[in-house]
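In: For reference, the sequence and a predicted model appear below.
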Amino acid sequence: MDDNLGVVRTTTVGSLVPTVFDSYARILYPPLGSAPRPTPAKPVAPSRDQLAPVLEVLTRNTTTPNDCWYAVWEGNTVLDVIRDAAPTANIAGYNYFLLRGPVARATDTLGGLSPNLWWPADHAWCMAQHFDFPCAYLGGSTKTVTDILALDKLETCSVRVDQIVTAGHDEHNY
C-alpha cells in the first residue's frame, strides 16, 4: 500500500510554485525582530502590514494589478459558506476555491484564511503560502525577485526551484 509519504520528503520550491519563472525567493514570517526563530508549531499567517511592501513590488511587476487569482484550500469547514458558489480547481493534487480581485486584496482573509496561491492574470509571478510552512515562496522575473530581496523590513532569501523545502532540508534556517 502506497501512503504517499515520499511526496512530503521531496517537497521542493517547484512543487509549490510553477517552474516557469526566472527566479525564486522565500519570504519568512514573521518579519525580522523576532529572534531567535524556532520553527513554529503552526505556521504564522502574514499580516497586512507584513506583506504591504511585497504587495507594492508585485503590483509594480504585473500588467494586470487589478486582476489577480486567489486559490484558497477548500478543506476548511469555515469556507462552507462559499462551497456552492465559488469555482474550484485542482492544483498539484489539492482542491482550491478560486477567487478574483486586485493584487491589493492578497492580505484579505476569507473566514480568517489567507490565500494559499495567488497570481496575476498576466502570469508575471506566483506566490505560494502553503499551510505547512511559516513562509511564502515567490516565482517571478529576476527583476521581481531582486526587488523582493531588496526589501529591508522582511526576511527574504533567494531559493532554487529544485530546492527541497521540508524540515531537515532547509538551506536557510527558519
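Out: Looks like it came in fine.

In: alpha carbons only for contacts and neighbour counts from here, please
Out: Will do.

In: could you pull out the helices for this protein?
Out: In the chain, the helices defined using DSSP state H lie at 5-9, 13-16, 48-60, 142-149.

In: of these, which approaches residue 111 most closely?
Out: Closest to residue 111 of the helices of the chain is helix 48-60 (CA to CA; 15.3 Å).

In: Remind me what that closest one packs against, helices and strands.
Out: Counting contacts by 3 or more CA pairs under 8 Å, 6 or more residues apart in numbering; DSSP states H and E, helix 48-60 is packed against helix 142-149.

In: burial of residue 15, as a residue count?
Out: 17 (other CA atoms under 10 Å).

In: where's the residue nearest the centre of the chain relative to residue 80, distance?
Out: What sits nearest the mean C-alpha location of the chain, by CA atoms, centre = their mean, is residue 128, with 2.1 Å. Here residue 128 is placed at a distance of 23 Å from residue 80 (CA to CA, to the nearest Å).

In: likewise residue 12?
Out: With distances taken as CA to CA, residue 12 is found 30 Å from residue 80.

In: the more surrounded of these two?
Out: residue 12 (18 against 12).

In: what's the nearest residue to that one if we skip its chain neighbours?
Out: residue 164 (4.2 Å; CA to CA, 6 or more residues apart in numbering).

In: Near the one you found, how many other residues are there?
Out: Residue 164 has 20 neighbouring residues, counting by other CA under 10 Å.

In: Can you convert the helices of the chain into JSON lines and add a column each for distance to residue 88?
Out: Below are those laid out as JSON lines (distance: least, CA to CA, whole Å):
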{"stretch": "helix 5-9", "distance to residue 88": "23"}
{"stretch": "helix 13-16", "distance to residue 88": "18"}
{"stretch": "helix 48-60", "distance to residue 88": "24"}
{"stretch": "helix 142-149", "distance to residue 88": "28"}
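
In: another one to put next to it:
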Amino acid sequence: MGRERVLRAAPPVAALVVGVLALAQNPPASWEFWLGAVIVLVIGASALLALAAVRSGQQRQAADERFTEPGPARVVLAAAGEKPPVSLIRAVRTTTGRSLADAVDLARAGGPLADGISAAAARAVADEILAAGGRATVSGQFGEITAAATGEPADWLFDAAVKWSSLTRYGPPDLPTYVRIEFEPAGVPDSYDAVGSTLEVLAEHTTTPEVGYAAVWEGWGAELAGPAAQAPRVEVPERPMLLLTGPVLALRDAPSLGFHATVGGFPPHLAWPADQAWCLACEVDEEIAFTVGCTQETARALAAALPGVREVEYDAPEPLHRDDA
C-alpha cells in the first residue's frame, strides 16, 4: 500500500516541481512563467480538494462509530417525499455516514437508518433527524427499561396522610422544594420535550443516575407487550401503577418502552432515582404542567436550564386542563 501511494503521488509532485522551477527561473512576463503559475495553481487546488475529501470521509467515519455500539435499538426514518429538505439529507449523511445518493433515497422513501445499536445512539440520531425537520422512530430498547424486581423501591412514596391525588400530582410530601414545569412554555419550538429536558437536568442531581424507577399507570397501555407484563404493581388508589426500572435518562420513554417497545408518547407518571434525591410526578390527566420535588439546589438548576419553571407549595391547587387555566 505504501509503494502504491508513492507511485500515485509521483506525477503530481513532479509537475509541482516543474511549475515552481518555471516561476523561479523565468521573468514574470514570459509564457514559461505563466505556465508554471497555472501548474502550481492546478496542483494546489487538486491537493485542497483531496484534503477536503479525506476530512469529509474522516467525519463520516467518526459519525459511523456510534453505530458500532452493541444494543437492540433500531432507528427508522419516516418518508419526507420527493423533495426532502436539504437539512434532512445533511442530517442523514452526517449521522449515518451514508453517501449523498443513499441519504437522498432514504429521505425520500424512508427506511431503517440503523439496526442493533445502543439506545443512547439511537436517541441521538432520532433527535438530530427531528431537529432537521424529519421524523424518526426508535424501537427495541428493552435493554434500557426493564421490570423492577419488586415493588419495594416505591414504598418511600406513600404516606398515610397524603391523598392519592396529591401523590400523583406532586409526589411524596417530604421533599424540600416543589416546582411546577410547563409542558409547552411560550416561545419554545414544537419539538421541545419538557419532561425529557427535565430528566437531563435531574440526572446530574443524583448519585445514582444509572438506576432509576418509573411508575406507570397500568391503564395507559391496552396490551402489556413489553417489560410491563412482568412488572410489580404499585397500589396507588384510583391509579394502580406498574414499576419499571432503568437509567434516569431512559425514564422519559418508560411508558412506551415498557408497554410497546417504542419511543414517544406519554411521560412516566412517577419517576425517581434509586437514591430518592427527587421525584417527578405527572398525573395521568395533566395537560399544562408537571411537578418535581427536589432540593433547593436542584430547583435552581432546573429554573436556570428550562423555561416555564416556578416554585409552588406542596399540593397547591393547580388546573389540570387547559380549559381550566
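Out: Received, thanks. Everything numeric here is computed off the predicted structure, so don't read it as measured data.

In: is it true that the residue nearest to residue 12 of the first structure touches residue 15?
Out: No: using CA atoms under 8 Å, residue 164 of the first structure is not in contact with residue 15, being 9.3 Å away.

In: Buried residues, stretch 147-157 of the first structure. List them.
Out: Across stretch 147-157 of the first structure, burial judged by 16 or more other CA atoms under 10 Å covers 148, 149, 154, 155, 156, 157.

In: Please tell me how far the first one sits from residue 34 of the first structure.
Out: With distances defined as CA to CA, the gap from residue 148 of the first structure to residue 34 of the first structure amounts to 20 Å.

In: Could you do the last one as well?
Out: Using CA to CA, we find residue 157 of the first structure at a distance of 17 Å from residue 34 of the first structure.

In: Could you point out the longest strand of the first structure?
Out: In the first structure, with assignment by DSSP state E, the single longest strand is strand 94-101.

In: what about that one, how far off from the second structure?
Out: Following superposition, strand 94-101 of the first structure is found to deviate from the second structure by 0.8 Å on average (mean CA distance after the TM-score superposition for the first structure).

In: Specify, as a residue range, where that strand falls in the second structure.
Out: Strand 94-101 of the first structure lines up with residues 239-246 of the second structure when matched by TM-score structural alignment.

In: sorry, back to before: now the longest strand of the first structure: how far from the chain's centre is it?
Out: For strand 94-101 of the first structure, the gap between its own C-alpha mean and the chain's C-alpha mean amounts to 13 Å (CA atoms, centre = their mean, to the nearest Å).

In: so which of the helices of the first structure is the most packed in?
Out: Mean neighbours per residue, mean count of other CA atoms under 10 Å, is largest over the helices of the first structure for helix 13-16, with a mean of 21.

In: what's the mean deviation for that helix versus the second structure?
Out: Helix 13-16 of the first structure sits 6.1 Å off on average (mean CA distance after the TM-score superposition for the first structure).

In: That helix packs against which elements?
Out: Contacts defined by 3+ CA pairs under 8 Å, 6+ apart place helix 13-16 of the first structure against no helix or strand at all.

In: What lies in contact with that helix?
Out: 92, 128, 130, 137, 159, 160, 161, 162, 163, 164, 165 (CA atoms under 8 Å, 6 or more residues apart in numbering).

In: Which one of those residues is nearest to residue 24 of the first structure?
Out: Once CA to CA is applied, the member of these that ends up nearest residue 24 of the first structure is residue 159, at 5.4 Å.

In: Pretty sure the closest one sits against residue 26.
Out: Yes: the pair residue 159 of the first structure / residue 26 is scored as a contact, 6.5 Å apart, by CA under 8 Å.

In: Between the two, which is the more surrounded one?
Out: Taking other CA under 10 Å, residue 159 of the first structure and residue 26 do not tie; residue 26 has more neighbours (24 against 19).

In: need the contact list for the aligned partner of that one in the second structure.
Out: Under the alignment (TM-score structural alignment), residue 26 of the first structure pairs with residue 180 in the second structure. By CA under 8 Å, 6+ apart, the residues touching residue 180 of the second structure are 289, 290, 291, 292, 308, 309, 310, 311, 312.

In: excluding its backbone neighbours, what's nearest residue 180 of the second structure?
Out: Nearest to residue 180 of the second structure is residue 291, by CA to CA, 6+ apart, at 4.5 Å.

In: which residue lines up with the one you found in the first structure?
Out: Residue 291 of the second structure maps onto residue 137 in the first structure, by TM-score structural alignment.

In: Great, nothing more from me.
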